[in-house]
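[1] this is the structure alone, sequence omitted:
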């Protein structure tokens, strides 16, 4: 049954456009998130190493065409037989999916090999991919038996309540040895999948990570877009901003103020903390035109500014420097953008976790693109219907008013 379904989907002429009827191909505002509960149980030895000259560029169309061929050919291979079209996991031939009109070309970025194959020391890699605050946040989500087991492994007293254990581990995390143990236990498994969505809830980019997710994965996606969004909403905004600018130091894509809304002065920080700072981005309501327009501006807004902001859930834990990244500082976004829309998608998709995790990596990836495709289509149809009804209602109102 599964092979028949996969063959059907592979032979169907899906467009996989991954685009919103309301926001178009280049949404100026995006929300990003990662679903960690869907991941193939791959060890480092299961993943083919990249050639020495690999620079992190993959032909997206070739990769997904190869996956389709594998799905089709399975029906012609005896059970347990060798499939000559099989696509094994590898760092150099493993691509995300980005809609044709959204990506800048068929060649997209996937630099996951740098997470493992790097000249940096292990501690430097850890510091790049994960902050202590983020690891602590993940630790607090773990089940009691995992927390107690970690205490035993780290030589920490494992008696007492959950709160006692978490407090002890948090204190011990300042030690590099303990930090590394906790990291390897709860984070360094294979990486789930990341999405970039518009505020309407349509998925524009999908990436199934081979290794633990980091801001590097989202940088790959954003740098593969034809037009980078003006506002990027992400849990760990500061890390993403710095990483993207380090990737393109001659351009500094995330600017002004490294993606903060205003210059990070003491006065601005204090005003933001007190709730007395508001930063208007008028081009979100109406495109900048005429003499004020920027030739390098976004096609929807006309602005070339790029901000990376924190979602509402993480606003309370922002440090002084990141208090200027709060979504609620922008009147055009504060009450209009649901920054938790990615989490809502993941909640809907939980029912798929078990069978996806039991699948081969190539099957997992192929099915995920189809699942999100059908989700997008249903979401887009609802948006179009709602817009049509609203437009028709406005026309009726205008006609009635015109008779008086």
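    Happy to help now that I have it. The shown structure was predicted, so the numbers you read here are calculated from the model rather than taken from an experiment. Numbering: from 1, shown residues only.
[2] C-alpha only now, for contacts and for neighbours.
    Fine.
[3] helix, strand or coil: sort out residue 145 for me.
    Here residue 145 takes the helix state, with states given by DSSP: H, G, I helix; E, B strand; the rest coil.
[4] list the helices and strands whichever strand or helix holds residue 377 packs on?
    Here residue 377 is covered by helix 361-402, with elements defined by DSSP states H and E. The contact analysis (3 or more Cα pairs under 8 Å, 6 or more residues apart in numbering; DSSP states H and E) places helix 361-402 against helix 60-73, strand 203-208, helix 353-357.
[5] so which of these is the most surrounded?
    Stretch with highest mean neighbour count among those: strand 203-208 (a mean of 26; mean count of other Cα atoms under 10 Å).
[6] put this next to the previous one:
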């Protein structure tokens, strides 16, 4: 399963909280996702630590007793990295680093690292670099602990502070430079989008690792990189697709995730212009994931943020081949009937029934129900196309009436 099994994985521990807002079930799910993120980044999780608290400790995120447990485990097992499930403040990061004496990362830092690994084009690399610089700026102070003894008097205007201010200026200048570069590339991309003419544009959106790239490959017969890892695709890929002689443009966009770092949302908003300018959205959902409903909510939130929630949307429930409900025996009164043991047919009778023919159930990997998928997309694209080119309607007959 591990494609990089010959490469030594970095040993890590995960640390998370159970709070009023985040119960035990949700905390476990976030930690599962954090472990998958760690694996994607090239790490191996040896242990998870969770603690029940009303709110994070402002100094060390977790309590002193739990911190001691983490410290002992790290020392005994030669752990190089401690990863926290929420974003740490600069002060928390500094305090924890001093106690644990190892590399300390938070969820934001981990996601930024994965994005840096996955960025292939100059545009994606520039966006990631901008997000990294914005994340780094308030944390510069912690990088100058080796100059602590050289601090000045009352105002601490010693060499250390001078060094920090110099670095802050360098990072601010870098941010301004990167923003200008992104602005230039955005203009170029806007021209490219304009040059595509009035073809109907369809965009694949969804949570990370739901199978958007696999579906793109199947529909467009192209080779877009796809694998079972988070954020396999960062760069937007656009392909011309023809279904029953009706052409349209299909774009594959970066996947969304809960607790997505603010810096990344900001720097990647321009990438999501493909979504903003799309005529039709195909919201791909991994129905085999136990919390796919939360994933839908996360995607809807981001679509709302970028002003795209009012577009025509078809929900594509992917990975039906991997969907396995928990066993349920009606005669066993100890087993409670809930969503975890719904069959696919039962799911279709829930809120999904209200979506009607805008809910499709497929397996992109096994090519199950792809004909139904193509018919539905064709019908929707045709509807948009003939409003744009009314004199062309006779060229594209109704798919439903075709042999």
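    Great, that's in hand. Keep in mind that this is a model prediction, so the values were computed, not measured.
[7] TM-score of the superposition?
    For this chain pair, the superposition-based TM-score is 0.30 by TM-score structural alignment, normalised by the length of structure 2; 193 aligned residues with a Cα RMSD of 6.6 Å.
[8] ok, back up a step: make TSV out of the helices and strands packed on helix 361-402 of structure 1 and add distance to residue 240 of structure 1.
    Rendered in TSV, the data for these read as follows (distance: least, Cα to Cα, whole Å):
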stretch	distance to residue 240 of structure 1
helix 60-73	23
strand 203-208	16
helix 353-357	27
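[9] ok, residue 203 of structure 1 touching residue 371?
    No. Taking contacts as Cα atoms under 8 Å, residue 203 of structure 1 lies outside contact range of residue 371: 11.1 Å.
[10] returning to what we had before: would you mind saying which of the helices and strands packed on helix 361-402 of structure 1 lies nearest residue 344 of structure 1?
    Ranking those by distance to residue 344 of structure 1, with Cα to Cα as the measure, places strand 203-208 first at 12.3 Å.
[11] what inclination does the closest one have with respect to helix 361-402?
    When axes from the mean of the first three to the mean of the last three Cα atoms, to 10 degrees is applied, the directions of strand 203-208 of structure 1 and helix 361-402 differ by 170 degrees.
[12] which is the next helix or strand following the helix or strand hosting residue 126 of structure 1?
    Counting by DSSP H and E, the element that carries residue 126 of structure 1 is helix 122-129. Downstream of helix 122-129 of structure 1, the next assigned helix or strand under DSSP H and E is helix 132-139.
[13] packing partners of that following helix?
    Taking 3+ Cα pairs under 8 Å, 6+ apart as the contact definition, the neighbouring helices and strands of helix 132-139 of structure 1 are helix 176-186.
[14] helix or strand next in line after the helix it packs on, which one?
    Following the chain from helix 176-186 of structure 1 toward its C-terminal end, the next helix or strand by DSSP H and E is strand 193-197.
[15] other SSEs contacting that following strand?
    Applying 3+ Cα pairs under 8 Å, 6+ apart, we find strand 193-197 of structure 1 packed against strand 29-35, strand 203-208.
[16] at 10 Å instead, please
    Using 3 or more Cα pairs under 10 Å, 6 or more residues apart in numbering; DSSP states H and E as the contact criterion, the elements in contact with strand 193-197 of structure 1 are strand 29-35, strand 203-208, helix 215-223, strand 231-233, helix 341-349, helix 361-402.
[17] ranking the ones you listed by burial, who's on top?
    Comparing these by mean neighbour count (mean count of other Cα under 10 Å), strand 203-208 comes out on top with a mean of 26.
[18] any idea of the angle the helix holding residue 377 of structure 1 forms with helix 60-73?
    Taking the same axes, to 10 degrees, one finds helix 361-402 of structure 1 and helix 60-73 inclined to each other by 110 degrees.
[19] still on that earlier bit, can you give me the buried ones in the helix holding residue 126 of structure 1?
    Using 16 or more other Cα atoms under 10 Å as the test for burial, helix 122-129 of structure 1 gives 126, 128-129.
[20] what would those residues look like in a markdown table with distance to residue 165 of structure 1?
    A markdown table is the format used below for those (distance: Cα to Cα, whole Å):
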| residue | distance to residue 165 of structure 1 |
| --- | --- |
| 126 | 23 |
| 128 | 27 |
| 129 | 25 |
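[21] and of those residues, the nearest to residue 109 of structure 1?
    Of all the buried residues of helix 122-129 of structure 1, the one with the least separation from residue 109 of structure 1 (Cα to Cα) is residue 129, at 17.6 Å.
[22] can you tell me how far that closest one is from residue 364 of structure 1?
    Using Cα to Cα, to the nearest Å, we find residue 129 of structure 1 at a distance of 25 Å from residue 364 of structure 1.
[23] check residue 307 of structure 1 too.
    From residue 307 of structure 1 over to residue 364 of structure 1 (counting by Cα to Cα), the distance is 33 Å.
[24] one more: residue 3 of structure 1?
    When residue 3 of structure 1 is compared with residue 364 of structure 1 (using Cα to Cα), they lie 13 Å apart.
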